[in-house]
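Peer 1: For reference, the sequence and a predicted model appear below.
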Amino acid sequence: MGNNRKLRLLGLGVFAVCMLWSCTKRQAAMTTEIVSDELWKDVDGQLINAHGGGILHYKGRYYWYGECKGDSTYRLERVKSWECWRADAKGVSCYSSADLVHWKFEGIVLPSVPQDSLPDLHPSQIMERPKVLYNEKTGKFVLWLHIDSPDYEKGMAGVAVADKPTGPFVYRGSFKPNGFDCRDQTLFKDTDGRAYHICATDWNETLLVSLLTDDYTGTTGVYKRILVHEKREAPAVFKRKGKYYLLSSGCTGWDPNEASYAVADSLLGTWVAQGNPCSGPNAKKTFYAQSTFVLQLEGEDRYIALFDRWNKKNLIHSTYIWLPVSFEKEKLVITWKKRMML
């Protein structure tokens, strides 16, 4: 009897240890903590390469689209006005996640084309700031990105379309939105289904807001030049409680500067600058990072501001900084947190 009791106790002990190990493993798999300014890896242990990106929520998953940069960084010496560091473009990458922490690589959904008649997509060219919207009317996923020459003299917007969020996207070509040059850019879909393209224009002197066509693949001729001569780039737009917010950076090339945000009652209305929303160490340098997107968590009044901390001499190893957005009355605040729980 004594030996049987000992065996039962031993069995219960082993069972408890196994359960504890199983729960610990399951909790580790379910961790929803974002750690900023580190090299992130996907679920297969590979480096996440999705810079200057944006996120689309579709049918319970988040899709992160970004610049897939080559592994060699070089300086374009013929550009004398600023430090034009470059990495060859590999295309637009896509990752998917259910929790914003564990990301699956879905592939390069719009690849660069080394030997093709489309010079826009050659690896030597600029393929930056990709953003994707889903169009309920057409059932298509529409991707916009900044297309440029290596010296940033071209200033165009490119458009591609896909049947699935994971592509492949078919390139439609590039153009100047409403006839204006286009550099850093983003997209925004309003609650009424209308979509807008927002980009730096006038050689980064001004921002341009353009209403898109019903299929989201072109501009309508309805537009508004905003923050004129304020020299803002890296726009990120979101809406909260009927007001529109636009986060942006100054224009200092790859080097960090002070962020600013503006507020409007309409995307095509009057935007009023509000100053720097950042709070904490290095807030006047935007935590040594640059804005790219503001994500609203699906079904919640919670927002995450996405930034890139550029490593200009090794661009593929630039890191990501994702920070919580809060509001003090109506004031937008982005506070530094190395670790953020979702």
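Peer 2: Received the coordinates, thanks. Numbering: from 1, shown residues only.
Peer 1: only C-alpha atoms for contact and neighbour calcs from this point on.
Peer 2: Will do.
Peer 1: Tell me the spacing between the residue nearest to residue 139 when sequence neighbours are not counted and residue 110.
Peer 2: Nearest in space to residue 139, with sequence neighbours left out and distances taken as C-alpha to C-alpha, 6 or more residues apart in numbering, is residue 163 at 7.0 Å. Residue 163 sits 13 Å away from residue 110, going by C-alpha to C-alpha, to the nearest Å.
Peer 1: cool, residue 123 as well?
Peer 2: Using C-alpha to C-alpha, we find residue 123 at a distance of 12 Å from residue 110.
Peer 1: Same drill for the two, tell me which one is more crowded.
Peer 2: A side-by-side neighbour count of residue 123 and residue 110, using other C-alpha atoms under 10 Å, places residue 110 first with 26 against 21.
Peer 1: State the three-state secondary structure for residue 247.
Peer 2: Under DSSP: H, G, I helix; E, B strand; the rest coil, the three-state class of residue 247 is strand.
Peer 1: Comparison target below:
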Amino acid sequence: MSPIPGVQLVRRADGSVAQLHALGMLKDGGRWLAYGEIKTRGSRFGGICCYATEDFVHWRDLGCALPAGEPGGMTSPERIVERPRVLRCPANGLYVMYLHVDGEGDYRYAHVGTAVSERPEGPFRPLSTMRFGMNASRDIFAFQDWDGSGYLVSEDRDQGTHIYRLSRDYLSLVEDLVCRRGQDGRFGYESPILLHRGDWYYWFGSQLTGWDCNDNMVSVSRDLRGPWSPWKPVAPPGTQTYQSQCDAIVPLSEDPALPCLYIGDRWRPDHLGESPLVTLPILIDDGCVRLLWREQWDPGKGWR
């Protein structure tokens, strides 16, 4: 693989910035697909784009996976629609996209939105929005375990961050497995990530500090239902996760001596459409996590 830069502003063939914000990742054969928010209109919904990469250095534009829809609908261009995450459902072969769907300029709606497609690059068809009971849902993450079962991690703000079990068709929330608050006990963590590697589950999240970066945290467990370990910083305390917010952790190899790929957003609030990605090595093995700073790095090189 090519050396991966520690920070990169991905560009399309025409020179414009690739819209890979708050991205979700899906393995598709020998390539990875990245689904990103289109932020050329600021915080309002501009659609979800899809890019393919084999090495996380070169990216191919596959077009708009989910365009903005009609006013008043789930994908209205006036809504706040964020955090695209895609799973392939083993039961029916469909690709399901999950979204944080909120109101037209506010965060009072707080639902999970779903869209489906027969192809991983789309186009996706919007279906509906949902909640588990009366629980609000803001930042989300979709996770498929080793046995094909699906889960959705969802930040609630009032109660904490939940792990929900998905139905067999991946289109509804059927069980609230666990709900946790952050280290200070006030809220859950946003921008969640769930990863299963070796004998451990790893739960990552970002503290609630608005547009300001913070020390993102991780907790580990041998079972999704817990018990979960106390939250610990992913990177050296005070580095504010190297000025980023976690989006995805990509296992590049089964070898625990080799790093995974950490992908995070480095937001530019006044120019969201030009926010770069932070793409750093993260060591994950036997319940331990360490994010490393590198200007560029070789994914085939270990640092044990």
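Peer 2: Right, received. Where do you want to start? The model shown is predicted, which means the values in this text are computed figures rather than measured ones.
Peer 1: Need the nearest residue in space to residue 127 of structure 1, chain neighbours excluded.
Peer 2: That would be residue 147: by C-alpha to C-alpha, 6+ apart, it lies 5.2 Å from residue 127 of structure 1.
Peer 1: separation between the residue mapped onto that neighbour from structure 2 and residue 166 of structure 2?
Peer 2: Matched to structure 2 by TM-score structural alignment, residue 147 of structure 1 sits across from residue 101. Going from residue 101 of structure 2 to residue 166 of structure 2 by C-alpha to C-alpha gives 18 Å.
Peer 1: With neighbour numbers in mind, choose between those two.
Peer 2: residue 101 (28 against 20).
Peer 1: how about the more buried one, what does it touch?
Peer 2: The neighbourhood of residue 101 of structure 2, defined by C-alpha atoms under 8 Å, 6 or more residues apart in numbering, consists of 74, 79-82, 109-113, 129, 138.
Peer 1: Who wins on neighbours among those?
Peer 2: Using other C-alpha under 10 Å as the neighbour test, the contacts of residue 101 of structure 2 are led by residue 81, with 29 neighbours.
Peer 1: That residue matches what in structure 1?
Peer 2: In structure 1, residue 81 of structure 2 lands on residue 127 (TM-score structural alignment).
Peer 1: how far away is its match from residue 326 of structure 1?
Peer 2: In terms of C-alpha to C-alpha, residue 127 of structure 1 sits 32 Å off from residue 326 of structure 1.
Peer 1: cool, residue 48 of structure 1 as well?
Peer 2: Applying C-alpha to C-alpha to residue 48 of structure 1 and residue 326 of structure 1 gives a distance of 27 Å.
Peer 1: same thing with residue 177 of structure 1?
Peer 2: Using C-alpha to C-alpha, residue 177 of structure 1 is found at 33 Å from residue 326 of structure 1.
Peer 1: related to what we said a few turns ago, name the SS class of the match of residue 81 of structure 2, please.
Peer 2: At residue 127 of structure 1 the chain is in strand, as set by three-state DSSP.
Peer 1: dump the residue contacts of it.
Peer 2: 67, 89, 91-92, 121, 145-148.
Peer 1: Now that we have those, which of them are buried?
Peer 2: For the contacts of residue 127 of structure 1, a burial check counting by 16 or more other C-alpha atoms under 10 Å picks out 67, 89, 91-92, 121, 145-148.
Peer 1: Which of these sits closest to residue 248 of structure 1?
Peer 2: Among these, residue 146 lies closest to residue 248 of structure 1 (C-alpha to C-alpha), at 16.0 Å.
Peer 1: Residue 181 is in contact with the closest one, correct?
Peer 2: No - the pair residue 146 of structure 1 / residue 181 is not scored as a contact, 10.1 Å apart, by C-alpha atoms under 8 Å.
Peer 1: Tell me the residues that contact both of the two, please.
Peer 2: 155-156.
Peer 1: Which of the helices or strands spans the counterpart of residue 147 of structure 2 in structure 1?
Peer 2: Correspondence of residue 147 of structure 2 to structure 1, assessed by TM-score structural alignment: residue 192. Using DSSP states H and E, residue 192 of structure 1 is not contained in any helix or strand.
Peer 1: Looking only at neighbour counts, state which of residue 177 and residue 326 of structure 1 leads.
Peer 2: residue 177 (26 against 17).
Peer 1: The more buried one maps to what in structure 2?
Peer 2: That one, residue 177 of structure 1, aligns with residue 132 by TM-score structural alignment.
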